[in-house]
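[1] Mind folding the following:
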Amino acid sequence: MTGTAEGAAAPAARALVVTVSNRAADGVYADTAGPVLVEGLRAAGLAVEGPQVVHDGEPVGAALRAAVAAGFDVVVTTGGTGLNPHDETPEQTAPLLDRLVPGIAEALRATGLAKGVPTAVLSRGLAGMAGRTLVVNVAGSPGACRDAVEVLAAVLPHAVDQRRGGDHPRS
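    Predicted coordinates:
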């Protein structure tokens, strides 16, 4: 991360991964998507907690509100972004967002599509700022999470630096 005084290294961005899955929350099967995000975000230099596994619906909103209150720099959710009637992650995320960052959500869908996953365009995931926390919704498959790490690893250092008040690099 850049943007700190006198070249001091900025502390690692704090991130939380939240997996949204009724069946994983009920112990029917193991969460396979959240750990992909955790591993990838750690490899990108973030201090990552989770995955925290929650049910669809209001538990998503509660987890996001708690994460924002706890001061996480980034929260990445996986799951609950599709067309199933229980998929409410975007609806739980939207009321918390002060400013949308649509390019991130667009890039996530475009990356999946470019990798031959036509259903990537069905993800309704959002990205935006909730106070000082960047919240990103990712589709709920391990493949979508691997693709998301590629996108997020390239932009999160700059996004967190900007959120912390950093300036644009001078050319």
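[2] switch to C-alpha atoms for all contacts and neighbour counts from now on
    OK.
[3] The residue nearest the centre of the chain in helix, strand or coil?
    Relative to the mean C-alpha position of the chain, the nearest C-alpha, by Cα atoms, centre = their mean, is the one of residue 76, at 2.0 Å. Secondary structure for residue 76, judged by DSSP: H, G, I helix; E, B strand; the rest coil, is strand.
[4] buried ones in stretch 151-162?
    151, 152, 153, 156, 157, 158, 159, 160, 161 (16 or more other Cα atoms under 10 Å).
[5] Could you figure out how far the helix ranked longest in the chain is turned away from strand 74-78?
    For the chain, the helix with the greatest residue count under DSSP state H is helix 142-163. On the basis of axes from the mean of the first three to the mean of the last three Cα atoms, to 10 degrees, helix 142-163 is oriented at 160 degrees to strand 74-78.
[6] Run the chain-centre distance for helix 142-163.
    Here helix 142-163 is found 8 Å from its chain centre; the criterion is Cα atoms, centre = their mean, to the nearest Å.
[7] Which strands or helices does that helix pack on?
    If you count contacts as 3 or more Cα pairs under 8 Å, 6 or more residues apart in numbering; DSSP states H and E, helix 142-163 packs onto helix 34-43, helix 102-114, strand 133-138.
[8] structure for this one too, so we can compare:
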Amino acid sequence: MQWKAAILTASDKGSRGEREDTSAQVIRELVEEELGGVIVDYRIVPDEQDEITAALIEMTEYYQADLVLTTGGTGLGPRDVTPEATQRVVERLVPGIAEAMRAGSMQKTRRAMLSRGICGIRGHSLIINLPGSPKGVHESLLAIIDQLPHALGILSGRIGEHSR
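    Now for the predicted structure:
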């Protein structure tokens, strides 16, 4: 099955063109190569809750992405508001995905415990907050990517909850 994915980068510097968005490239490669997904939307917004929220709504409703992967804004800094913006748009949380990402990344660096990223469902879309660094994105996605086809299959209705 081919999944529709969207990538949202939350970065003040990236949105101003002052920093190259290498984390999104890591997401793109893993989604295309490991998940067999197609990127239907990609954008960079500043670390502003309203802009992140609006982008998430558009990606899930207009583009009907099965999977929305955010990068950036999950740390402890005062401008890190991606989890709060995500919380505003999701209908249900999927805490196990965020826990698995942190646990997987903790095997590489203890700093992974500082990520506040969340995961949740909006309609038939799964939204996952990833860290902002390319290394953090890679480690986090690798920790969960094998379970995403099943999760997306359930959400989309393509497979039953208890299929193996």
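[9] What is the resulting TM-score of the chain superposition?
    In this superposition the chains share a TM-score of 0.92, using TM-score structural alignment, normalised by the length of structure 2; 159 aligned residues with a Cα RMSD of 1.2 Å.
[10] In structure 1, which residues correspond to stretch 90-98 of structure 2?
    With TM-score structural alignment applied, stretch 90-98 of structure 2 matches the range 97-105 in structure 1.
[11] Quick check: buried residues in the matching stretch?
    Buried residues in stretch 97-105 of structure 1 (16+ other Cα under 10 Å): 97, 100, 101, 104, 105.
[12] and what of stretch 104-112 of structure 2?
    Across stretch 104-112 of structure 2, burial judged by 16+ other Cα under 10 Å covers 104, 105, 106, 112.
[13] OK, contacts around the last one?
    If you count contacts by Cα atoms under 8 Å, 6 or more residues apart in numbering, residue 112 of structure 2 has them with 102, 103, 105, 106, 136.
[14] Farthest-apart pair in the residues you listed, please.
    Longest distance between any two of the contacts of residue 112 of structure 2 is 12.0 Å, between 103 and 136; criterion Cα to Cα.
[15] between those two, who's got more neighbours?
    residue 136 (23 against 17; other Cα atoms under 10 Å).
[16] What does the more buried one correspond to in structure 1?
    That one, residue 136 of structure 2, aligns with residue 144 by TM-score structural alignment.
[17] still on that earlier bit, may I ask you to confirm that the residue nearest to the centre of structure 1 is in contact with residue 14?
    No - judged on Cα atoms under 8 Å, residue 76 of structure 1 makes no contact with residue 14 at a distance of 11.2 Å.
[18] secondary structure class for residue 48 of structure 1?
    Going by three-state DSSP: residue 48 of structure 1 is strand.
[19] Surely it and residue 42 touch.
    Yes - applying Cα under 8 Å as the test, residue 48 of structure 1 and residue 42 come out as touching, 6.1 Å apart.
[20] These two - which one has more neighbours?
    Regarding residue 48 of structure 1 and residue 42, a neighbour count based on other Cα under 10 Å identifies residue 48 as having more, with 22 against 18.
[21] Trace that one over to structure 2, please.
    Residue 48 of structure 1 maps onto residue 39 in structure 2, by TM-score structural alignment.
[22] Who's the closest spatial neighbour of its match, skipping the chain neighbours?
    residue 5 (4.8 Å; Cα to Cα, 6 or more residues apart in numbering).
[23] Report the contact partners of residue 102 of structure 1.
    Per Cα under 8 Å, 6+ apart, neighbours of residue 102 of structure 1: 126, 127, 128.
[24] Cross those against strands and list the overlap.
    Counting by DSSP state E, the contacts of residue 102 of structure 1 place 127, 128 in strands.
[25] where's the counterpart of residue 80 of structure 1 in structure 2 relative to residue 37 of structure 2, distance?
    Superposed on structure 2 with TM-score structural alignment, residue 80 of structure 1 falls opposite residue 73. In this view, residue 73 of structure 2 and residue 37 of structure 2 are 24 Å apart by Cα to Cα, to the nearest Å.
[26] Pick out whichever of those two has more residues nearby.
    Neighbours were counted for residue 73 of structure 2 and for residue 37 using other Cα under 10 Å; residue 73 has more, 31 against 21.
[27] which residues touch the more buried one?
    10, 11, 47, 79, 80, 81, 82, 83, 131, 132.
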